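J.: coordinates for the following, if possible.
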Amino acid sequence: MKLHDVIIIGGGQAGLSIAYFLRRSNLSYLILEKQAKAGGSWNHTWDSLKLFSPSNYSSLSGWPMPKSTNEYPTKSEFINYLSAYEKRYEFFIQKQTEVLKVEKENGLFKITTNIEIFYSKTLVSATGTAKNPFIPTYPESAKFNGVQIHSATYKNSTDFEGKKILIVGGGNSGAQILAEVSKVATTKWVTLKEPQFLPDTMDGRYLFNEATQKFLGKSEEKSSGDFSISLSNIVMVESVKEARSRNILNAVRPFEEFYEHGVIWKDGTREAFDAVLWCTGFRANLKHLESLGIIQNGKITTLHTRSVKEPSLWLVGYGNWTGFASATIYGVGKTARQTVKEITEVL
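T.: Got it, this is the predicted structure:
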């Protein structure tokens, strides 16, 4: 039996960040990655996706991302960077290896995969959220005979040409996909509350810095003008600015329920749509950890990133409950550094 000090489940930005700090230690580690190529969940995002921070703010620890062709890096530029990052640091990573189940056996983690069984003293789960898209529950949704897809499976606007599309969700993905689809289709945008747009002069770097200061209690709620800073604020990348020039960025509040051909609004009005495109985010992908019996309401109770009930397990990159902004490219490094420090102290 080959025993590792640490096994990392997931080879995306969170898993690579953990490996970057682990390689400085004398601990043996291995990343198990389901996919055949670098890039993690970025490989499955929509074609025209743009990051909303410049390259130097879209970098992992130790090595800055090369300057992108345009101000904001494209999906393919970032995937290329992750691939180069893997090669640069020669991480120990086994690809095309899907973790099916994690159990405890004689004080060790027994990790069953589609290839073989692995054992480790400690475990870092860094599978992110991309495999667990969230769609809110609306009455009579099964009645709707149009198409419903989540942004997780959206690639481009080709299938929506000439149709009427309802886009639900007020974050950056909702705004960017709305901007694209509205060029070829009639669109309506639904958000829970009025979307918050950053000024044109601000982007993800300011968003993250301000949100961090607010999190640390060092910033006023409305420290950057007459709006509150949040990681859900929409950055005015080029495509979103272009949509604004067409007067597309007008959102309405949610509908009441579905009917066969569309949705029923709060005033009882019925409106037909060919498709509903859900840009409503994701939840933590923790299915592989179910056998440990520590998941409650879709989360695992942690102190920082360390599981309270299973203290040899750390969770990185799932959102603020696993480290502030740990699901962001720029924020995950801080979380990873602290996590590896804790693992090193334990071992």
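
J.: from now on I want contacts and neighbour counts done on CA atoms only, so please keep to that.
T.: Fine.

J.: mind listing what's buried in the longest strand anywhere in the chain?
T.: Of all segments of type strand in the chain, defined using DSSP state E, the longest is strand 117-125. Residues of strand 117-125 classed as buried under the neighbour-count rule (16 or more other C-alpha atoms under 10 Å) are 118-125.

J.: same thing with stretch 30-37?
T.: Buried residues in stretch 30-37, defined by neighbour count with 16+ other C-alpha under 10 Å: 30-35.

J.: same question for stretch 303-317.
T.: 304-307, 310, 312-317.

J.: and which of those is nearest residue 197?
T.: residue 317 (24.9 Å; C-alpha to C-alpha).

J.: I have a second one here; can you model it like the first so I can compare?
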Amino acid sequence: MTYATDPTHASYSRDQFATDSGLDRDLSSDDVITLAHMADSTASSTPRPVPSHEDRPVYVIGGGPGGLATAYALRAQGVRAVVLEKSDQVGASWRRHYDRLHLHTTRRLSGLPGLAMPRSFGRWVSRDNVVRYLEKYAEHHQLEIVTGVEVSRVEPAPGGDGWLLHATGGRELTGSAVVVATGHNHTPRLPEWPGRDSYTGELLHAGDYRNPAPYAGRDVLVVGVGNTGAEIAVDLVEGGASRVRLAVRTAPHIVRRSTAGWAAQFTGILVRRLPVRLVDALAGPMAKVSVPDLSAQGLPRPDTGLYSRVNEGSIPVQDVGLINAVRKGRVEVVAAVESFEEDKVVLADGRRIDPDVVIAATGYVRALEGIVGHLDVLDGRGRPVAHGARTPKKAPGLYFTGFTNPISGMFRELALDAEKIAKAVARTAQKAGKAAEKAASKAGAGTTAGAKTGARDTGDTRAAR
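T.: Model prediction:
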């Protein structure tokens, strides 16, 4: 199967969608629902019958890989799902990533439910091919996706049955359940460094970096040595930057992406359920064998265990050229950034440097507080207290996916979460349906008994006469 960059979608007006969905009171005349065509019906498993459109759908917030996978999995369970995406296309966050980016997980273990990634994508899938895949995924499975709609708040529906979503333009949507899939990398995080706002040099977040072309011949400081910072530093070196420095606060764990054909992801999957201390103990000796000591270049081995760091939210850096760049001095490791002074950057060791450009690879925040923060479903760091098939005790029917950073691979975990969530929603719906049938049966029995009693009373009266 070939993958087109711009798949054709059938667009349905608000009136057409309202007729089918019963949501005419919820959507304005400007809304458009896109229902993707089936690209290859022979390759897709036939979903179970979808319930009547009179039923309230499950709303999936976010049209990234987690949201799309969950929408398909729900549909496969016979549950109608509608994806709400604030941008005008699926996979918005992937479209914004830098050009060089490839998945750090293998193609075979990165496919979402119901559609494998094609072999032509290679073992390490590029950003552009990830975008093509997500477009094709929505098209292939005929997912219901509403674009240009941003959900600002989710709260229990009146009466406590289901959920009420407040969205763009004053819309109010009512769903039987809600899946929040807005993603781990939602809003760029730029630290409040002293003097930042008065800095006269060029400062940008890594989310705004695309390729090294604008920085050729320039002195660049990259702040942060996660996977993004490490890869951007290498990209700049290879793209002709005159000098590249990498500001590091905490030395990272570095792993080879693949060793003799064995992907780091495979190890991540194998150790996922092992005790943290055991994994930490095993990872140390393995790192000494596979990764050289870069202490002389300013990048010492970390003093905390690999899996302990993962549980703190910091996954290992997969080497895509950083080790060689640091060893050869092409990437210079410097101390962390402490503050800014006009055109200078002040480092933690007291040094003052004056790069032409500062690129802050300082991560993202989930930004869930406005949507669900009032529901007491987030921990002190803004993370959902439950994810996957589990829902918060105080918010049954509210699901989260894509807010962890698993060592076993994000796409793989999103695929697993999607099927678990779909099964949990389907079970809940079945229980609710059985309860409703039982209640209706009791009500019907009561009515029948009342009618019989009335008939006996009438007969007795006539006999007395």
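
J.: before we move on, the earlier item: mind putting the buried residues of strand 117-125 of the first structure in CSV, distance to residue 9 of the first structure included?
T.: Shown next, in CSV, are those (distance: C-alpha to C-alpha, whole Å):
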residue, distance to residue 9 of the first structure
118, 11
119, 12
120, 12
121, 14
122, 11
123, 8
124, 6
125, 5
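
J.: I'd say residue 257 of the first structure and residue 141 touch.
T.: Yes - the pair residue 257 of the first structure / residue 141 is scored as a contact, 7.1 Å apart, by C-alpha atoms under 8 Å.

J.: neighbour count: those two, which is higher?
T.: residue 257 (19 against 15; other C-alpha atoms under 10 Å).

J.: ok, now which ones touch that one?
T.: Residues near residue 257 of the first structure by C-alpha atoms under 8 Å, 6 or more residues apart in numbering: 138-141, 263-265.

J.: residues near the equivalent of residue 150 of the first structure over in the second structure, how many?
T.: Here residue 150 of the first structure is matched to residue 205 in the second structure, going by TM-score structural alignment. For residue 205 of the second structure, the neighbour count with other C-alpha under 10 Å is 18.

J.: ok, now the one 4 residues further on?
T.: By the other C-alpha under 10 Å criterion, the neighbourhood of residue 209 of the second structure contains 17 residues.

J.: which residues are in contact with the closest residue to it other than its chain neighbours?
T.: Distances taken as C-alpha to C-alpha, 6 or more residues apart in numbering place residue 98 nearest to residue 209 of the second structure, at 5.9 Å, with adjacent residues excluded. Neighbour list for residue 98 of the second structure: 207-211 [criterion: C-alpha under 8 Å, 6+ apart].

J.: measure residue 98 of the second structure to residue 380 of the second structure for me?
T.: 31 Å (C-alpha to C-alpha, to the nearest Å).

J.: then residue 435 of the second structure?
T.: Taking C-alpha to C-alpha, one finds residue 435 of the second structure at 37 Å from residue 380 of the second structure.

J.: in terms of neighbours, single out the busier of these two.
T.: residue 435 (12 against 7).

J.: what helix or strand does that one sit in?
T.: Under the criterion of DSSP states H and E, residue 435 of the second structure resides in helix 410-464.
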